[in-house]
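Visitor: got a predicted structure plus its sequence, pasted below:
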Amino acid sequence: MKQKNNIIKLLLKTWLGILCFSLLCTFCAVWLSFQNTNSSYDNINLAYEGILLTWAIIGVIMFSAGTITLFLNYFPVIRYNNIYSFLSFFLVPLLLILWCGIETLSFRIVAIPFIICLSGAYLLFRKKIKNTANNAG
């Protein structure tokens, strides 16, 4: 029972970590994209930056909702199979990227930071699972 609670806590921390770090990276990407704009229309740039940031946050939330499937790793069949575990993390976000296209601004602002954060979280998750399997066995 304790191991099941630990797995749920690990999955919840992983999912919340992906969400928080993706929001932070997306905020930085939006901020950096407006650093090179030299314009006398600062109010318009500020409004556009706010609109872009709002849509970027919605995009990150959509991608994070797509990674709910990582909770399938609760089941040992998926957790200890590398392919199933990888698909539980990446399948829906990659399908969203294919559906939205890679030539849009949202790809650079939202998808790339999200995939980087998701990859890091996946590698950390696999390392934790390997460590718990080695300690248990």
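Guide: Thanks, I have it.
Visitor: from here on, contacts and neighbour counts on C-alpha atoms
Guide: Noted.
Visitor: list the buried ones in whichever strand or helix holds residue 66?
Guide: Under the criterion DSSP states H and E, the helix or strand holding residue 66 is helix 42-66. Under the neighbour-count criterion of 16 or more other C-alpha atoms under 10 Å, helix 42-66 has 49, 52-53, 56-57, 59-60, 63-64, 66 buried.
Visitor: packing partners of it?
Guide: When contacts are defined as 3 or more C-alpha pairs under 8 Å, 6 or more residues apart in numbering; DSSP states H and E, helix 42-66 sits against helix 2-33, helix 82-100.
Visitor: test my guess that residue 113 contacts residue 24.
Guide: No. Look at residue 113 against residue 24 with C-alpha atoms under 8 Å: they stay out of range, at 9.2 Å.
Visitor: of those two, which one has the most company?
Guide: Relative neighbour count places residue 113 above the other of residue 113 and residue 24, with 22 against 14, counting by other C-alpha atoms under 10 Å.
Visitor: gap between the more buried one and residue 23?
Guide: From residue 113 across to residue 23, the span is 9 Å (C-alpha to C-alpha, to the nearest Å).
Visitor: let's bring in a second one:
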Amino acid sequence: MQCEICGGKAVTKAVVEGVPLDVCANCAGHGTEIKQPHARHVPEISESTINPDFSAMIKQARGKAGIERKALAEKLAVKESVLARIENGMRPDNATARKLEKALGIRLLGFSGDAVVQKQVLAEITLGDVVVIKKKRK
């Protein structure tokens, strides 16, 4: 990248007479240097780490605490219909899941999925299992 004033190697951006330009260190003094904000990487827990049985856990915890859906929705600052959809199986976003964890005292996020999963061994499937043969009528 070249300095747009002198042609040297540009290292920063500066506003010179109202125009943002790529400039070298020497020419940066002719205007106001634009500070580039550092990009912050905040690791986000992916939705795949939400416990697969989250809807039943939320219903059970809400019932155990004796909180009505409307009261919990107000406490979480979400609509009652959104809470109803979450209880019926819609995955909550991470922020809502954290609010639910805090309000109900349950653990929804951070599910590792390392639980024992039983796999059913299927017999080898043959073409005859898949295809239904129709007999031609004469």
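Guide: Nice, thanks for sending it over. A quick note: this is a predicted structure, and the numbers were derived from the prediction, not measured.
Visitor: and the TM-score between them?
Guide: A TM-score of 0.25 describes the superposed chains when it is computed by TM-score structural alignment, normalised by the length of the first structure; 59 aligned residues with a C-alpha RMSD of 5.0 Å.
Visitor: circling back: tell me the angle of the helix holding residue 66 of the first structure relative to helix 2-33?
Guide: 160 degrees (axes from the mean of the first three to the mean of the last three C-alpha atoms, to 10 degrees).
Visitor: can you mark which positions in the next helix or strand after helix 42-66 of the first structure are buried?
Guide: Per DSSP H and E, the first helix or strand lying C-terminal to helix 42-66 of the first structure is helix 76-79. Using 16+ other C-alpha under 10 Å as the test for burial, helix 76-79 of the first structure gives 78-79.
Visitor: stretch 82-89 of the second structure too?
Guide: For stretch 82-89 of the second structure, using 16+ other C-alpha under 10 Å, the buried residues are 83-84, 86-87.
Visitor: what does stretch 2-16 of the first structure give?
Guide: Buried residues in stretch 2-16 of the first structure, defined by neighbour count with 16+ other C-alpha under 10 Å: 7, 10-11, 14-15.
Visitor: possible to save the residues you listed as TSV with distance to residue 125 of the first structure?
Guide: Compiled in TSV, the buried residues of stretch 2-16 of the first structure are given as follows (distance: C-alpha to C-alpha, whole Å):
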residue	distance to residue 125 of the first structure
7	10
10	8
11	8
14	7
15	10
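Visitor: for residue 13 of the second structure, see how far away the spatially closest residue to residue 73 of the second structure that is not a sequence neighbour is.
Guide: Using C-alpha to C-alpha, 6 or more residues apart in numbering and skipping the chain neighbours, the partner closest in space to residue 73 of the second structure is residue 80 (5.2 Å). According to C-alpha to C-alpha, residue 80 of the second structure stands 48 Å off from residue 13 of the second structure.
Visitor: which of these two has more residues huddled nearby?
Guide: residue 13 (21 against 16).
Visitor: mind checking which helix or strand the more buried one is in?
Guide: When secondary structure is defined using DSSP H and E, the element that contains residue 13 of the second structure is strand 12-16.
Visitor: re earlier: I'd guessed the residue nearest to residue 73 of the second structure sits against residue 86; true?
Guide: No. Under the criterion of C-alpha under 8 Å, residue 80 of the second structure is not in contact with residue 86, lying 9.9 Å apart.
Visitor: isn't there a strand covering residue 22 of the second structure?
Guide: Yes. According to DSSP: H, G, I helix; E, B strand; the rest coil, residue 22 of the second structure belongs to a strand.
Visitor: for it, which non-adjacent residue is spatially closest?
Guide: Looking at residue 22 of the second structure with C-alpha to C-alpha, 6+ apart, the closest residue is residue 13, at 4.5 Å.
Visitor: gap between the one you found and residue 19 of the second structure?
Guide: Residue 13 of the second structure sits 10 Å away from residue 19 of the second structure, going by C-alpha to C-alpha.
Visitor: what's the answer for residue 34 of the second structure, then?
Guide: Residue 34 of the second structure sits at a distance of 11 Å from residue 19 of the second structure (criterion: C-alpha to C-alpha).
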